[in-house]
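In: model this:
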Amino acid sequence: MSDLIRSLATSASGMQAQSGRLRHVSENIANADTPGYRRKTVEFRDVMGGAQVALGPVRLDRSALERIYDPGHPLADETGHHDGTNVDLVLELADAREAQRSYEANLRMFDQARQMTQGLFELLRR
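Out: The predicted structure follows:
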């Protein structure tokens, strides 16, 4: 029985981690046109000896910001340039798709463990 409970906890932690990842990807996409915005990245870390997963600290992508020439922009410097963002929408959409599919895989695993637990309880009631 404890293995079923452990598998429920493992899949639940995976779903929680992927939803947090998807939240950061969504923030990146929402701020893709915000001047000076740096892409946020997260890493996963093991919890309980690798039995569960959680999000690590949020880090800012330190790659160079795009320089945009727009002399009329309020943030433009004396050369007419201002800092754009380092968000790549294609990369963000790929990350979002990966997070979505990983979430769905964890959800299927959770549902299978739940069904097995229900079956076990039904057997024990007989």
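
In: contacts, neighbours, all on C-alpha from now
Out: Fine.

In: Tell me where the protein has helices.
Out: Applying DSSP state H to the chain gives helices spanning 2-30, 89-125.

In: how far off helix 89-125 does the first one point, in degrees?
Out: This points to helix 2-30. Put simply, helix 2-30 runs at 160 degrees to helix 89-125, going by axes from the mean of the first three to the mean of the last three CA atoms, to 10 degrees.

In: The structure of the following sequence is requested for comparison with the preceding one:
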Amino acid sequence: MSDFSNALSVTASGLKAQATRLQHVSENIANADTPGYRRKTVSFETVAGQAGDPSVETGPVKLDRRELPDIFDPAHPLADGNGYYKGSNVDLLVEIADAREAQRSYDANLKMFEQVRQMSSGLMDLLRR
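Out: Reported below is the predicted structural model:
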């Protein structure tokens, strides 16, 4: 039974990591028009679990260091003397692609979780006979 619990813990860590990734993607999309906002990225790290089984955790949140675009709008309250202000470096196309990738990974982990649960339930039914 420990193999089942190990598999469940690995898939659960994958679900949690992808949920965190989706959270940061949604924050980026929500702040795409916020002046001076830098895109947040998160990386994944493999760590040894309690029983030595691998699990996935999110690394530290990093800010995208790409240059912020200059936007010309003299009427904007943040505009300098030349009429420019710093926009955000969020690319909505990249964020949508990241969201789709994270969602598919989340779904794959969820299916794996369900498969392990069904196998465990089937084993318990066999042991009861």
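
In: ok so, going back, tell me which of the helices of structure 1 sits most buried.
Out: helix 2-30 (a mean of 18; mean count of other CA atoms under 10 Å).

In: any idea what Trp57 of structure 2 aligns with in structure 1?
Out: For the record, residue 57 of structure 2 is Glu, not Trp. Counting by TM-score structural alignment, Glu57 of structure 2 lines up with Ala54 in structure 1.

In: is it true that that match touches Arg45?
Out: Yes - counting by CA atoms under 8 Å, Arg45 is a contact partner of Ala54 of structure 1 at 5.5 Å.

In: So for these two, which sits in the more crowded spot?
Out: Legend: neighbour count by other CA atoms under 10 Å for Ala54 of structure 1 and Arg45, higher for Ala54 (18 against 13).

In: Spit out the contact partners of that one.
Out: Each residue near Ala54 of structure 1 by CA atoms under 8 Å, 6 or more residues apart in numbering is listed here: Ser13, Gly14, Gln16, Ala17, Phe44, Arg45, Asp46, Val47.

In: Can you find the partner of the fourth one in structure 2?
Out: Residue correspondence to structure 2 (TM-score structural alignment): Ala17 of structure 1 is matched to Ala17.

In: in structure 1, which residue is closest to the centre?
Out: Structure 1 has Arg21 as the residue nearest its centroid, 1.1 Å off, counting by CA atoms, centre = their mean.

In: how about it, what does it touch?
Out: Shown in contact with Arg21 of structure 1 (CA under 8 Å, 6+ apart): Val42, Leu55, Ala99.

In: any idea which of these is closest to Gly80 of structure 1?
Out: Closest to Gly80 of structure 1 out of those is Val42 (33.7 Å), distances taken as CA to CA.
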